[in-house]
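K.L.:
whatever this is, show me its structure:
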Amino acid sequence: MEWLWTDIFWHPLWAFSTLILAFVLRSQRRGPWDPRACPVELKGKTAIVTGANTGIGKFVALDFRAAGGNQDVHLRPLDTSSLASVRAFTEGVLREEEQLHILVNNAGASGLSRQITPDGLEVSFATNHLGPFLLTSLLLDLLKRSAPARIVNVASVSHWKGVVDFSHYRGENLTDKIYKMYCHTKLHNVICTNELARRLQGTGVTANSLHPGVVMTEVMRHYGRLVRFLFFLVGIFFFKSAEEGAVSTIYCAVSEEVEGVTGKYFDSDCALVLPAPLARDPALAVKDFELCERLTAKL
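P.N.:
Model prediction:
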């Protein structure tokens, strides 16, 4: 059972109810898959984890390093809000790496002020969706040559609150509160992951999306002080740590149970669940994916 904490946090008077709700839901949460018990050997594998400097991404990267006993770790700058940065990053990867087995699109942000990037894109949609979309597209051939390979997109249960309006990509018709923009971008994550999986059938490359849980990370750093304080107050008692929040991502990236599984959505306890109805519309997925291709190809 998951919950959309963002709706409650925008009303401070609901703080006490939030505490009670968090306590109830945490008490109902079953124990997730344990990556420490996973026998998968990553030695000789190449993986990319975006947003690995902090939070969930950091612990995903640390787990991969431990599983592979690999000291050959590279830190490369990448700003997913900038398509130029994405292209520069992938050029370096393609120049220096001969294979790629795991791509984890984890980097993202919530609460960004509305603005248009130099590419003419709304910054939340560029950061959370179009940047990672382009990154994946540019690395697809390398992933195919390295198959079996996996693409893991960190989405959110908040995608259930998202809507699809393609004018949002350009920053138009955004009348919702700032946090809703995050919900919209996460919905596009799930939609395009499903379409990508369909297109990759038979290549040996899988693509899945997931909800990591309500996690104590820096995701709230762009919000006001009151919201950040409430998030911290509740989170220190009831939310997952960043290390716990990394579990579902690691599961999708390396577990034997997910071998060959593609086009699916997993919850924070590593269970296979249905995403929102909009994310299950194949015609919408084709339209969204093709638009993202056009937007990123022109820039």
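K.L.:
please count neighbours and contacts with C-alpha atoms only from this point.
P.N.:
Noted.
K.L.:
ranges for the strands of the stretch 151-299 of the chain?
P.N.:
Here the stretch 151-299 of the chain has its strands, by DSSP state E, counting those that start in this stretch, at 205-210, 265-266, 272-273.
K.L.:
return the distance of L210 relative to I250.
P.N.:
In this structure, L210 and I250 are 11 Å apart, going by CA to CA, to the nearest Å.
K.L.:
what about the two, which has more around it?
P.N.:
L210 (28 against 23; other CA atoms under 10 Å).
K.L.:
so what's the residue lying closest to the more buried one once chain neighbours are set aside up against?
P.N.:
Excluding the flanking residues, the one nearest L210 by CA to CA, 6 or more residues apart in numbering is F266, at 4.5 Å. Shown in contact with F266 (CA atoms under 8 Å, 6 or more residues apart in numbering): 208-211, 248, 272-273.
K.L.:
now W160
P.N.:
Listed by CA under 8 Å, 6+ apart, the contact set of W160 reads 183, 187, 275-276.
K.L.:
the same query, at a cut-off of 6 Å, please.
P.N.:
By CA atoms under 6 Å, 6 or more residues apart in numbering, the contact set of W160 is A276.
K.L.:
returning to that earlier point: wait, which of the contacts of F266 is closest to E259?
P.N.:
N208 (11.1 Å; CA to CA).
K.L.:
which one of the contacts of F266 is nearest R221?
P.N.:
Nearest to R221 among these is H211, at 19.6 Å by CA to CA.
K.L.:
didn't the closest one look like it was pressed against N153?
P.N.:
No: in this structure, H211 is not within contact of N153 by CA atoms under 6 Å, at 9.2 Å.
K.L.:
circling back to that earlier point, okay, the strands of the stretch 151-299 of the chain, which one's buried deepest?
P.N.:
Using mean count of other CA atoms under 10 Å, the stretch among the strands of the stretch 151-299 of the chain with the greatest mean number of neighbours is strand 205-210 (a mean of 28).
K.L.:
which residues are in contact with that one?
P.N.:
With CA under 6 Å, 6+ apart as the contact definition, strand 205-210 has outside contacts at 147-155, 190, 197, 262-267.
K.L.:
kindly recompute the last result at 8 Å.
P.N.:
Contacts of strand 205-210 (CA under 8 Å, 6+ apart): 143-144, 147-156, 189-190, 193-194, 196-197, 200, 248-249, 252, 260-268.
K.L.:
for comparison, sequence B:
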Amino acid sequence: MMLSILFTIFDGIRDLLKNLLGFRRRCESKTRLDHKVVVITGGNTGIGKETALQLTLRGAKVIIGCRDLKKGENAVKDIKCLNAKADINVMQLDLSSLSSVRHFAKTLTQNESRIDILINNAGVMLCPEWTTEDGFEMQFGTNHLGHFLLTLSVMDLLKKSAKARVINVSSKAYFTGEINFENINLRNGAYSPIKGYSQSKLANILFTRELARRLGPKNTITAYSLHPGIIQTELGRHIPALIQPIIRYVFGYMMLSIELGAQTTLYCALEPSLDNESGLYYDDCHRIDNMFANATNDTDAQKLWELSCDLVKLDTHLRLD
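P.N.:
Just a heads-up that it's a prediction; the model follows:
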């Protein structure tokens, strides 16, 4: 654990230096998305909003799901100001509520004939020891279980696309993550904000890996997880108030802009060469092959899948058994 913490610190410093020196890659794909349907969770702010804008500029119909419908409507207005031709709508989605996720998926199924790209972008980071509407630890319940249920609930729509992609926005925080199968909600004093966050981000990667395995290599759906970079977003709103000014003023100028922070998500959504890859992890617009062992543990990935199915009470026909 200490080694992975030290590596995380070192890698974070390396990332900040790359940001400062302008060495970050950009998505170079010219792929158009005319007549394609894209669903983005958390598309009302940060890199989700920037991703939504960029995909509308490529001709996609974009649906953003967010908890605060008013903020979502404002985001749609902002995007339409930048792209008058944008085909974009907002729907209410609270990933910390399984009933909200099911309602969102049901409405999509009623209104759309297919989904070509699903971007599981929304998340909560380093929050206090909160619980979701269904009693799960907030970060695991929102970042993983909400997206797990959403993805499998719209699987039929993804299958109707000629080539569909599922993109899970994770984080390098997975380095220090551990899936606590015996205490998944980190109760009885086991919780800390970073432990909860890193567990949820590791879960994103293991979910991607197991989803790809269950779909199989000949399926028309491919899955990707990614680290977007160290970015100036609202995600760190729960970082202690005393620390925020230090981070903002000492490291702020070394953090990625929202526009740069969206590049790896765009790469996973648009890069044609990824048609032949699935279940893998990306950072700075390229595939990362040397992962920590916790992120390549297929036994844990399968065990997490089965646990997640049970926790969200997934219908048998959606389990991809």
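K.L.:
TM-score of the superposed pair?
P.N.:
The TM-score (TM-score structural alignment, normalised by the length of structure 1) is 0.88; 287 aligned residues with a CA RMSD of 2.6 Å.
K.L.:
coming back round to it: okay, the strands of the stretch 151-299 of structure 1 in a markdown table with distance to R170 of structure 1 next?
P.N.:
As requested, those are exported to a markdown table (distance: least, CA to CA, whole Å):
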| stretch | distance to R170 of structure 1 |
| --- | --- |
| strand 205-210 | 24 |
| strand 265-266 | 27 |
| strand 272-273 | 31 |
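K.L.:
now do the buried residues in the longest helix belonging to structure 2.
P.N.:
The longest helix of structure 2 (DSSP state H) is helix 193-215. For helix 193-215 of structure 2, a neighbour-count test (16 or more other CA atoms under 10 Å) marks 193-213, 215 as buried.
K.L.:
quick one: map I205 of structure 2 onto structure 1.
P.N.:
Under the alignment (TM-score structural alignment), I205 of structure 2 maps onto V190 of structure 1.
K.L.:
give the contact list for that match.
P.N.:
Going by CA under 8 Å, 6+ apart, V190 of structure 1 touches 153, 155, 159, 209, 265, 275, 279.
K.L.:
what does stretch 124-135 of structure 2 correspond to over in structure 1?
P.N.:
Aligning stretch 124-135 of structure 2 against structure 1 (TM-score structural alignment) gives residues 109-120.
K.L.:
residues in contact with that stretch?
P.N.:
Stretch 109-120 of structure 1 is contacted by residues 81-83, 122-124, 126-128, 170-171, 178-179, 181-182, 219-223, 299 when judged by CA under 8 Å, 6+ apart.
K.L.:
drop anything exposed from those residues.
P.N.:
Neighbour-count burial (16+ other CA under 10 Å) applied to those gives 81-83, 122-124, 126-128, 170-171, 178-179, 181-182, 220, 223.
K.L.:
quick one: which of those residues sit in helices?
P.N.:
Those of those lying in helices (DSSP H): 83, 123-124, 178-179, 181-182.
K.L.:
quick revisit: please report the distance of the residue nearest to L210 of structure 1 from A283 of structure 1.
P.N.:
Note on F266 of structure 1: its distance to A283 of structure 1, by CA to CA, is 22 Å.
K.L.:
next one: F237 of structure 1
P.N.:
The spacing between F237 of structure 1 and A283 of structure 1, counted by CA to CA, is 42 Å.
K.L.:
and C192 of structure 1, by the same measure?
P.N.:
11 Å.
K.L.:
what about F237 and A283 of structure 1, which has more around it?
P.N.:
Each of F237 of structure 1 and A283 has its neighbours counted (other CA under 10 Å); F237 has more, 12 against 9.
K.L.:
quick one: map the more buried one onto structure 2.
P.N.:
Using TM-score structural alignment, the equivalent of F237 of structure 1 in structure 2 is Y253.
K.L.:
contacting residues for its match?
P.N.:
With the criterion set at CA under 8 Å, 6+ apart, Y253 of structure 2 makes contact with L20.
K.L.:
and with 10 Å instead?
P.N.:
When contacts are counted by CA atoms under 10 Å, 6 or more residues apart in numbering, Y253 of structure 2 touches 16, 19-20, 232, 247.
K.L.:
for it, give its distance to S4 of structure 2.
P.N.:
From Y253 of structure 2 over to S4 of structure 2 the distance is 26 Å, taken as CA to CA.
K.L.:
try I184 of structure 2
P.N.:
I184 of structure 2 is 21 Å from S4 of structure 2, by CA to CA.
K.L.:
more neighbours, the two?
P.N.:
Neighbour comparison, I184 of structure 2 and S4: the larger count goes to I184, with 19 against 15 (by other CA under 10 Å).
K.L.:
how near is that one to Y191 of structure 2?
P.N.:
Separation of I184 of structure 2 from Y191 of structure 2 (CA to CA): 10 Å.
K.L.:
ok, L93 of structure 2 next?
P.N.:
26 Å.
K.L.:
looking at those two, which is more packed in?
P.N.:
More crowded of L93 of structure 2 and Y191, by other CA under 10 Å: L93, with 24 against 16.
K.L.:
so that one touches N120, yeah?
P.N.:
No: between L93 of structure 2 and N120 there is no contact under CA atoms under 10 Å: 11.9 Å.
K.L.:
which residues are common contacts for those two?
P.N.:
41-42, 65, 146.
K.L.:
which one of the residues you listed is nearest to E73 of structure 2?
P.N.:
Taking CA to CA as the measure, E73 of structure 2 lies nearest G65 of the shared contacts of L93 and N120 of structure 2, at 10.5 Å.
K.L.:
check which helix or strand covers that closest one.
P.N.:
For G65 of structure 2, the host element (DSSP states H and E) is strand 61-66.
K.L.:
just T107 of structure 2 next, same as before
P.N.:
helix 98-111.
K.L.:
so that helix matches what in structure 1?
P.N.:
Helix 98-111 of structure 2 covers residues 83-96 of structure 1 once aligned (TM-score structural alignment).
K.L.:
quick one: buried residues of the matching stretch?
P.N.:
For stretch 83-96 of structure 1, a neighbour-count test (16+ other CA under 10 Å) marks 83, 85-87, 89-90, 93 as buried.
K.L.:
average offset of the strand or helix carrying L118 of structure 2 relative to structure 1?
P.N.:
Using DSSP H and E, L118 of structure 2 sits in strand 117-120. For strand 117-120 of structure 2, the mean deviation from structure 1 after alignment is 0.3 Å (mean CA distance after the TM-score superposition for structure 1).
K.L.:
what subset of the contacts of Y253 of structure 2 is buried?
P.N.:
In those, the ones that pass as buried (16+ other CA under 10 Å) are 16, 19, 232.
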